[in-house]
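K.L.:
Show me the folded form of this:
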Amino acid sequence: MTRTRTNWAVEPWDDSEMLECTQIVPETADTWTFTFRSPSGAWFDYQPGQFITLDLPVDPSKGQAGNVQRTYTLSSSPSRPLSISVTAKAQATSIATRWMMDNLKPGMKIRAYGPSGIFSSHRHPARKYLFISAGSGITPMMSMTTWAWDSGEDHDIVFVHAARRPSDIIFRQRLEQFAHRSPGLQLRFTVEEPEPFKTWHGYQGRLSQIMLGLMASDYLEREVFCCGPEPFMQAVRDMLIALGYDMDHYHQESFGAPVESEAESPEMDDVIPDEESRAQISFTTSGVTTGCAETDTVLAVAKRAGLNIPSGCTFGLCGTCKIKKVSGEVHMVHNGGISDEDIEDGWILACCSNPMGKIAVEV
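P.N.:
Coordinates of the predicted model:
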């Protein structure tokens, strides 16, 4: 039998060479994976979780002058170096991603720059990992998980992903195939709502402290990587801070504004109640005003003052202690016991609300 040897370039790819699209795969109804190769056969060398910038010739009729540059996280892994892939979700206002879905075809060549970025498990080696993502924020987690799988080592990863419906979970089948053969990979999916007429056995509802504790009871021991919409990542940070997690082991990537270096990393302006900072609560109905620390909850201060606020679970789940805030600001980390609409209307849960300065409540 005659064997044919393919001549591959030994140097890694650099952005002086345009990429050729080789494959396009729909992942969900609005999310596609685009795979590229180097025409010279050069290999791709990067860290799992990094991103590239694509230079796309968007139609000028879309209101853009000339090409448009957009960053996309690599959903592929450097353990498979003959090609790279990006997985993009088309939002209502998408221009570049929608152009790719409508126009990019196998055989076409696109200019790309990179890879770049600091969001990678390679930069923070750990014995245990906790990956938390939502929507298309799953892409860097997929890259890092694929690397872990291909390495042949027994990694300990809890992979938490939030989606609107089960059909919106990107890479679900591939991740489940990994998990079926790797006891060290534990998948934890939560959805806002199940599919009509289909049974859903996973978690349902917004990710919360209670849910996180059930998904990964040893979360305090894990290196956390988080990616998703900004409000989602803020909620995750609030949860972890409230649970006493060491945030030096927390890492996040915004798919809206990925960073290339540590110097570009934005400062996290998280609200962290301080035991030394004084606050004051006025209970307007009772005519009682009392001082406290920011770390005290409204419920605890009310009880010390001899006031009764009906309560149940005391960790923001049941909603029994819902009261109206008249003025001031509180830091509230709840577990689903109050709706966004109620929060906008000024309601709070006394059991998990910390006063930030002077506040007034109807009690």
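K.L.:
contacts and neighbour counts: CA atoms only from here.
P.N.:
OK.
K.L.:
Just give me how far stretch 137-155 sits from the chain centre.
P.N.:
Distance of stretch 137-155 from its chain centroid, counting by CA atoms, centre = their mean, to the nearest Å, is 16 Å.
K.L.:
list the buried ones in that stretch?
P.N.:
Under the neighbour-count criterion of 16 or more other CA atoms under 10 Å, stretch 137-155 has 137-149, 155 buried.
K.L.:
Quick check: of those, which lies closest to I118?
P.N.:
P140 (11.2 Å; CA to CA).
K.L.:
Kindly check the end-to-end length of stretch 166-180 for me.
P.N.:
Stretch 166-180 stretches 18 Å from its first residue to its last (CA to CA, to the nearest Å).
K.L.:
Centre of the chain to that stretch, how far?
P.N.:
That offset, for stretch 166-180, works out to 17 Å (CA atoms, centre = their mean).
K.L.:
what's in contact with it?
P.N.:
Applying CA atoms under 8 Å, 6 or more residues apart in numbering, the contact partners of stretch 166-180 are 27-29, 31, 135-136, 138, 142, 149, 161-163, 185-187, 191, 194-195, 200.
K.L.:
now, which of the residues you listed lie within helices?
P.N.:
If you go by DSSP state H, those have 138, 142, 149 in helices.
K.L.:
this one next, for a side-by-side:
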Amino acid sequence: MMRDAHTFELQDGRLTRPAFWSAPGEPWTSDAEETLVCCQVRQETHDVKSFFFMSRAGRTFAFEPGQFITLELEIDGETINRCYTISSPPTRPHTISITVKRVPGGKVSNWLHDNLRPGDSVRVLGPAGEFTCARHAARKYLFLSAGSGITPLMSMSRSHHELGEDRDIVFVHSARTPDDIIFARELDLIAANQQHFRTSFVCERVGQRTTWPGITGFLTLPLLRLIAPDFMEREIFTCGPAPYMKAVRDMLAEAGFDRAHYHEESFSFDALPAAEQAAALEGANVPAGEAQAEGATSYSVTFAKMRRDIECGGHEHVLDAAKRAGVRLPASCTQGMCGTCKVKLVSGQVDMRHNGGIRQREIDQGMVLLCCSKPLSDLVVDK
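P.N.:
The predicted structure follows:
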């Protein structure tokens, strides 16, 4: 990791102008510029920080609010990919930010909190993702979030606010205590500025705020009906821990909500306990007969470092076959977007249909994403 404390302050001994004073630069892409530089670290709550990044070349960022980027980090000699939703809006094109909660035992979140400083360079891939209100125009929205799941919905809220779109939005955020509400003051400001933007905070307990006037407990269907009586008419976006999102889905199913107007996102892999991580990596126990049609072409896949050999059907993604065989591999989005399952293909050929989770130069170097690659021959993987 490279650190230059004066990257944005001094040039030939003189102060330089901030990038936003100049004409807009060309759009940033991870192919054109693999690394971004951290320009600010902001403490949001006692265990949440926002990390802001800029392009050294002055390029600007274009993305849809709610999308994510993937950080490629070197931690203890190991390359680790992690997806983080973007918390900044695309209306601030000279910087891009992620907001990260410190997770007990979380290898990446703790490393970011303890090590990433202004001036550090980080490899970044993206932006990518389909969880965005930009693709689902509606007169009225309901944003439901919990914990650090607030980040993509904050990007959406900031975008509407800064574009002067006073859209009818009800934002319901759940937190452990009032002191754990991320972006509380900014959400209050948006609500003060936008006539049709309303917030409601639901805290599990009051913590140190003995005078907390808000709601305590958990989000329930009767409570949701009180906060947003017309929620059945709204486009709903949800992000948060897996148990929270399951509770929301159950509530909406009980209410008879049309799932065509429901959208959710979660990249909480780093937050899972070890046992749950293993279960997530192994995936469902799908019988081999269901994974590929009888008599279909099958290929061998060798994981060189693991010394494991598995069979993979020609119409099956390698990651799915590995999960079925009990081979544990890092994975997150499973849609070719995040880059978490990127590996070096030592030999063989695959049909890879990715969604931006790998750079062209990496493909040229023999890298593949296992989640979206189907074998065209026997394979040897450097894993």
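K.L.:
picking up where we left off before, which of the ones in helices among the contacts of stretch 166-180 of structure 1 lies closest to I84 of structure 1?
P.N.:
Using CA to CA, these come closest to I84 of structure 1 at M142, 12.8 Å.
K.L.:
helix, strand or coil for the counterpart of V100 of structure 2 in structure 1?
P.N.:
Under the alignment by TM-score structural alignment, V100 of structure 2 pairs with A88 in structure 1. With DSSP: H, G, I helix; E, B strand; the rest coil as the basis, A88 of structure 1 sits in strand.
K.L.:
helices or strands next to the helix or strand harbouring K325 of structure 1 in the packing?
P.N.:
In this assignment (DSSP states H and E), K325 of structure 1 forms part of strand 322-332. Judged by 3 or more CA pairs under 8 Å, 6 or more residues apart in numbering; DSSP states H and E, strand 322-332 of structure 1 is in contact with strand 347-349, strand 353-361.
K.L.:
of the ones you listed, which approaches S121 of structure 1 most closely?
P.N.:
strand 353-361 (34.1 Å).
K.L.:
where's that closest one relative to the chain centroid, distance-wise?
P.N.:
29 Å.
K.L.:
tell me which residues in it are buried?
P.N.:
For strand 353-361 of structure 1, burial by neighbour count (16+ other CA under 10 Å) applies to 353-361.
K.L.:
What is the corresponding segment of structure 2 for that strand?
P.N.:
Under TM-score structural alignment, strand 353-361 of structure 1 corresponds to no residues of structure 2.
K.L.:
Now do the helices in structure 1.
P.N.:
96-103, 138-151, 172-181, 209-215, 230-242, 298-304, 340-344.
K.L.:
which of those helices sits most buried?
P.N.:
Of all the helices of structure 1, helix 138-151 has the most neighbours on average by mean count of other CA atoms under 10 Å, namely a mean of 23.
K.L.:
Onto which residues of structure 2 does it map?
P.N.:
By TM-score structural alignment, helix 138-151 of structure 1 lines up with residues 150-163 in structure 2.
K.L.:
Likewise for stretch 173-191 of structure 1?
P.N.:
Against structure 2, stretch 173-191 of structure 1 falls on residues 185-203 (TM-score structural alignment).
K.L.:
Just the terminal-to-terminal distance for that stretch.
P.N.:
Start-to-end, stretch 185-203 of structure 2 (CA to CA) is 16 Å.
K.L.:
Stretch 159-179 of structure 1 now?
P.N.:
10 Å.
K.L.:
same check, this time on stretch 188-199 of structure 2
P.N.:
8 Å.
K.L.:
what's the answer for stretch 41-52 of structure 2, then?
P.N.:
6 Å.
K.L.:
Hmm, M233 and H251 of structure 1 touching each other?
P.N.:
No. Contact criterion CA atoms under 8 Å: H251 of structure 1 and M233 do not qualify, at 10.2 Å.
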